[in-house]
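Participant: only the shape, not the letters, is given here:
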C-alpha cells in the first residue's frame, strides 16, 4: 500500500534529512539516485503550490539543508600550497550539483544573514584556536529574468545587475575579531560564454591579498570532487555496482578558498614544533526567534558541518534506502535521524558523542562485501579502531582508541595527530571528527591516489588535495588496509574528476562550467 501524501509542513520536515542529494559526498548508484530523485519530485507534487517553506521543524530555528542549499556544506580540502610551501590552502565548497546558468535564471549565490566558518584546532581539544568567518550581503536583486545587461568583463561592469559583497574576519579566543577583508565583491556565478567571455579574468580580479600574507578567493568553481559511486556503495552497503557512476561531472559549487601562512595556523605560531592542525567547516543561519545573542545581535544556529569526506552520508546508520526508511515511505532517510543531526553537532562534544562514535566504528559495508567474496580474508570486526583513529584522532603511535577491547590503535604511523605537537597538552587531547593536516609533510612530487596506503604521506587522510580520492582510501581501510592489501586490486577504479583542468596557482580550482 502506497504511503499517504505528506502534508506540506511534514514535507519540509522530511526534506530536512535529504541534504546529501545535493552533496558531493553522495555516491549512490544509478538506481538509488533515480529513486531519490523521483521520490523528491513526488513529494513536491504532493505538497502542491503554496507549501510553507519558511521553516523546517527541528530543535534549531533554521531551514533544513535541503531547503537551504546555500549553506549546504559539501567538501573540505587542506594542503600545503605547491607554489608557496610556507602557506596552506584551505577550500570549502557549498551548493553541490549546481548546474550552469545562462544569465537568465537566478544566480547561484551565498546566503545572507548567515555565517560561514572555517575552524582550526591546533591543540586537539575539539575547539578552534582560530576561525575564519565569511558573511555576505546582496547588492542588487536576485531577479528571475536576468542578472546581466550585457557582457561582463570585470567585477565593476555595469552589466552585472547582481553582486554579492563579503567580509572576512579572523577570530581567536579572547581577542577582538580582526577584519581581513571588508565588503569585497565575490566572483559571480558564471553566466555562459556570451555573458562572461573571460571568467578567468573575473576570478583573478576576485582573488585578493590578505594582510600579513596569503590570499582569498570567494566565488564559483567547477566541483573538484573525484568520485565513483561504486566505491561509495561498497563502503556504505557492501554492494558492488556494475558500472561507473559519477553524478558530479559538469556541475559547479560555490567556494571559499583561503591561502594563509602556516604560522597563522600552528600552535604558538610555530609550525616546526607544532605542525598538525585539525580543520572543519560549519555554516550557521540567523535564528528566526526574537531573542538576541550575548552581544546584543542576532543568534545563530549551526545547520551544516563538514570535516572528513562522506562521514555523514556513508556512515550514518539511518541514511538512504534502509529497510526502515522504505517501510515508512521515506526512502531518502529517516526523519530526524543521525544523518540529520550530524550537521548540528559541536566538534567539542565529539569525544562523548556515542552516536558519532558508533557511526565511525560500526560499519555495515565491509561485512556485506566480504559475504560476496567468501574466499578472501574477512575485514576487521566491529568496533573499528582503525576507522576511529583515521577520522577521530589522526594517525600517531601516541594516540589511544577507547573503543572495543584495550586502548591501543592498530595504525602506529606518526602522520597527522595533534598529539604530535610539542607544545600541546596531551592530557587535554579529545577525539573529534576533523580533517587533519601535518603541515611539515613535503609536497609530493608524484601524488598517489591511495595516499599513505600507497607510500604517499601527503595524501588523504593527511589533509586532502584536489586530486585525492578519499573515498578510495576509506574503502580500502574499511576492508583491512594497511594490515592486509588483499582487497586492493578490487578497487582499481578509474575515478573521474572534473572534466576541466585544475589551475597551477591559487585557488587551483577549475573555472566553473558555463553554458552558451
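Facilitator: Yes, it's here. Bear in mind the structure is a predicted one, so any value in this text is a computation, not a measurement. Residues are numbered from 1 along each chain as shown.
Participant: CA only for contacts and neighbour counts going forward, please
Facilitator: OK.
Participant: how about stretch 106-122: buried residues?
Facilitator: Neighbour-count burial for stretch 106-122, counted by 16 or more other CA atoms under 10 Å, picks out 106-112, 114-122.
Participant: tell me if residue 74 really is in a strand.
Facilitator: Yes: counting by DSSP: H, G, I helix; E, B strand; the rest coil, residue 74 is located in a strand.
Participant: neighbours around it, how many?
Facilitator: 31 (other CA atoms under 10 Å).
Participant: before we move on, back to that, show me the buried residues of stretch 106-122 that map onto strands.
Facilitator: Counted as lying in strands by DSSP state E, out of the buried residues of stretch 106-122, are 114, 115, 116, 117, 118, 119, 120, 121.
Participant: identify the farthest-apart pair in those residues.
Facilitator: Across those, no pair lies farther apart than 114 and 121, at 22.1 Å, counting by CA to CA.
Participant: which residues in the stretch 101-250 of the chain form strands?
Facilitator: For the stretch 101-250 of the chain, the strands defined by DSSP state E, counting those that start in this stretch cover 114-121, 130-139, 163-171, 178-185, 207-209, 215-222.
Participant: and the ones you listed as TSV, adding distance to residue 241?
Facilitator: Formatted as TSV, the strands of the stretch 101-250 of the chain follow (distance: least, CA to CA, whole Å):
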stretch	distance to residue 241
strand 114-121	35
strand 130-139	40
strand 163-171	42
strand 178-185	44
strand 207-209	41
strand 215-222	26
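Participant: how about those strands, which one is nearest residue 68?
Facilitator: Of all the strands of the stretch 101-250 of the chain, the one in closest proximity to residue 68, counting by CA to CA, is strand 114-121 (11.2 Å).
Participant: redo the ones in strands among the buried residues of stretch 106-122 as TSV? Include distance to residue 94.
Facilitator: Formatted as TSV, these follow (distance: CA to CA, whole Å):
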residue	distance to residue 94
114	13
115	13
116	10
117	12
118	13
119	16
120	19
121	22
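Participant: max-length helix in the protein?
Facilitator: Of all segments of type helix in the chain, defined using DSSP state H, the longest is helix 30-47.
Participant: spatially speaking, which residue is in the middle of this structure?
Facilitator: Nearest to the geometric centre of the chain sits residue 75, at 2.4 Å (CA atoms, centre = their mean).
Participant: another one to put next to it:
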C-alpha cells in the first residue's frame, strides 16, 4: 500500500480544525484551526505556544481582509497538574480603529510601519494572564500585524511584522497577526475519493491560504507546576474562543467595532489535532466545541472504539485494531507513559508534585518540557523516533495527519500490520518555510499572489 492510498479516507480530510463543526463553520473569525506547543528551538529554556484562527483566508480578500473579532476572548490554557482544568490562561482581546472612515480602503498608500498614516485599519490587543483567581495585564495596546494586502501596499512585510513583536518584562514574547497556514494536507478527498482513481493526491490544498496567529513564548518555569520545570516538566495545552451572548450593529463613530453585551459563551476549542474531525462524530462536534476538558468523559467511547479504523478496514482491508483502544486513550486523553504504552513521554503522572488522585483523562496537547529540541526534526515525531515531536506537544512541521492515521491504525501497538507505516496523504511539508526565530510562523501569502 502506498503512502497516498489512505489519503482517500473521508473522515480525515477536514484539516486539523478548519470548519470542523456545523456552527463554527459560519463564524470563521473565532474558529480555532490549530494549536501548537513546543520547546523553543533557539531558546530551550522557554516554550512557545501557537494558536491559529480564521481558516481559508484568500490573500486578496479585500477590502476588509481578516481582522480578529473585537467581541471575543481568544484564550490559550495550560493545565500543569493534570486535573483537566486550566491553571493558567493567557487571554487576548482586540480593539479596532480606522484613521479615516470615509474611504473604503484598508490602506490609503504604501505602508512601512504599523504607525504609518497610510494604514487606515488597525488593531491592537490586550494580553492578560489569569491564574489563581487573579487577572494580570501583561501588555496592552500592542499592535497586530495587518493583513498582507499586497507587495505594492506593503513592500517589506517582514519588517512590518517584526515591528509588531513585543518582549515583555520577564522575557516573554508575544505576537498576533496574519501568517501562512502552517497546517499541510491534501483535501481533495471530496472529489470522489481523490478522483475515484487516486489521481488527485500529494498536493497541499491549504497552500496559499493564511490564518490569524497568536504566538506566545514564555520561560518554562512560568508554566510548570509550582514553577519547578525539573520536578514537573509536563503541561497540557488547549485553546478556546468565547463570544458575547449578543451584539448590536450600528453607527460606530469610525471605531470599526460593534456593541456587544451579555454573558460569554465558548464557541470553539482545540487541543490535539484532528480529534473533533476524526474521533468525534458529527452529531457531537458542536457539543465538543462548547465543552471543557473536565467533561471529556462524555466522549470516551469515541476514543476507545473509534470509527475510522473500521472505515479503513472496509475500504482497504487493513484490520482494525481491537477495542478498547488503550493506546489512543494515551495519545488523546492521558499522555503516554509506562502505565499505558510502555514508555514514559508526556503524561501528567510524570510530574513529581502532581496529586495522582486528581489527574483526570481529558483531551489536551501534552508537552514534556524537559525533552530538548531536535537539531534535525523528523516530521513523524515520536513515530519517527523524535521524542520532541507530536504527540509530545506539536511543532509547526509535524505531519500530524500521517502520524494520526498511523496511530489510529495501531502504530503504537505491538506488531502492527506492515501497511500502517506507509499511511499518509502524500503531503509532507508546508509551502512556506517556517522561521528559525520567534514567532516562527511563516509569512502570509501576499494579496499580490
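Facilitator: Received the coordinates, thanks. Keep in mind the model is a prediction, meaning the values are calculated, not measured.
Participant: out of the buried residues of stretch 106-122 of the first structure, which two sit at the greatest distance?
Facilitator: With CA to CA as the measure, no two of those lie farther apart than 106 and 122, at 40.1 Å.
Participant: ok, back up a step: please name the residues that touch the equivalent of the residue nearest to the centre of the first structure over in the second structure.
Facilitator: Taking TM-score structural alignment, residue 75 of the first structure has residue 34 as its aligned residue in the second structure. Going by CA atoms under 8 Å, 6 or more residues apart in numbering, residue 34 of the second structure touches 16, 17, 51, 52, 53, 183, 270, 271, 273.
Participant: so residue 419 of the first structure makes contact with residue 397?
Facilitator: No: when contacts are counted by CA atoms under 8 Å, residue 419 of the first structure is not listed as touching residue 397 (9.4 Å).
Participant: so where do the helices sit in the stretch 201-350 of the first structure?
Facilitator: Counting by DSSP state H, counting those that start in this stretch, one finds helices in the stretch 201-350 of the first structure at the ranges 229-237, 262-265, 311-315, 323-327, 338-341.
Participant: tabulate the ones you listed in JSON lines, adding columns for distance to residue 283 of the first structure and mean neighbour count.
Facilitator: JSON lines is the format used below for the helices of the stretch 201-350 of the first structure (distance: least, CA to CA, whole Å; neighbours: other CA atoms under 10 Å):
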{"stretch": "helix 229-237", "distance to residue 283 of the first structure": "25", "mean neighbour count": "25"}
{"stretch": "helix 262-265", "distance to residue 283 of the first structure": "20", "mean neighbour count": "21"}
{"stretch": "helix 311-315", "distance to residue 283 of the first structure": "15", "mean neighbour count": "25"}
{"stretch": "helix 323-327", "distance to residue 283 of the first structure": "27", "mean neighbour count": "14"}
{"stretch": "helix 338-341", "distance to residue 283 of the first structure": "14", "mean neighbour count": "24"}
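Participant: with respect to residue 448 of the first structure, which of these lies nearest?
Facilitator: It's helix 229-237; of these, that one is closest to residue 448 of the first structure (CA to CA) at 17.0 Å.
Participant: ok, residues contacting the closest one?
Facilitator: 26-29, 239-246, 314-315, 363-366, 368-369, 471-472, 474-475, 478, 491.
Participant: just the buried subset of those, please.
Facilitator: Buried members of the contacts of helix 229-237 of the first structure, counted by 16+ other CA under 10 Å: 26-29, 239-241, 244-246, 314-315, 363-366, 368-369, 471-472, 474-475, 478.
Participant: residue 388 of the second structure: which of the contacts of residue 34 of the second structure is nearest?
Facilitator: residue 273 (16.4 Å).
Participant: quick one: map that closest one onto the first structure.
Facilitator: In the first structure, the residue matched to residue 273 of the second structure (TM-score structural alignment) is residue 309.
Participant: could you report the neighbour count for its match?
Facilitator: Neighbours of residue 309 of the first structure using other CA under 10 Å come to 25.
Participant: wait, isn't it in contact with residue 470?
Facilitator: Yes: applying CA under 8 Å, one finds residue 309 of the first structure in contact with residue 470, separated by 6.8 Å.
Participant: who touches both of these two?
Facilitator: With CA under 8 Å, 6+ apart, residue 309 of the first structure and residue 470 have no common neighbours.
Participant: what distance do you get for the residue lying closest to residue 104 of the first structure once chain neighbours are set aside to residue 160 of the first structure?
Facilitator: Leaving aside its sequence neighbours, residue 104 of the first structure sits nearest to residue 146 (CA to CA, 6 or more residues apart in numbering; 3.9 Å). From residue 146 of the first structure across to residue 160 of the first structure, the span is 10 Å (CA to CA, to the nearest Å).
Participant: more neighbours: which of these two?
Facilitator: For residue 146 of the first structure versus residue 160, the count of surrounding residues by other CA under 10 Å is larger for residue 160: 22 against 18.
Participant: what span of the second structure is stretch 181-200 of the first structure aligned with?
Facilitator: Residues 139-158 of the second structure are where stretch 181-200 of the first structure lands when matched by TM-score structural alignment.
Participant: so which bits of that stretch are buried?
Facilitator: Buried residues in stretch 139-158 of the second structure (16+ other CA under 10 Å): 139, 142-150, 153-154, 157.
Participant: show residues contacting it.
Facilitator: 59-60, 62, 65-67, 107, 109-112, 114, 122-128, 160-161, 164, 166, 168, 175-178, 443-449.
Participant: which of the residues you listed are buried?
Facilitator: When the contacts of stretch 139-158 of the second structure are checked for burial by 16+ other CA under 10 Å, the buried set is 59-60, 65-67, 107, 110-112, 114, 122-128, 160-161, 164, 166, 175-178, 443-447.
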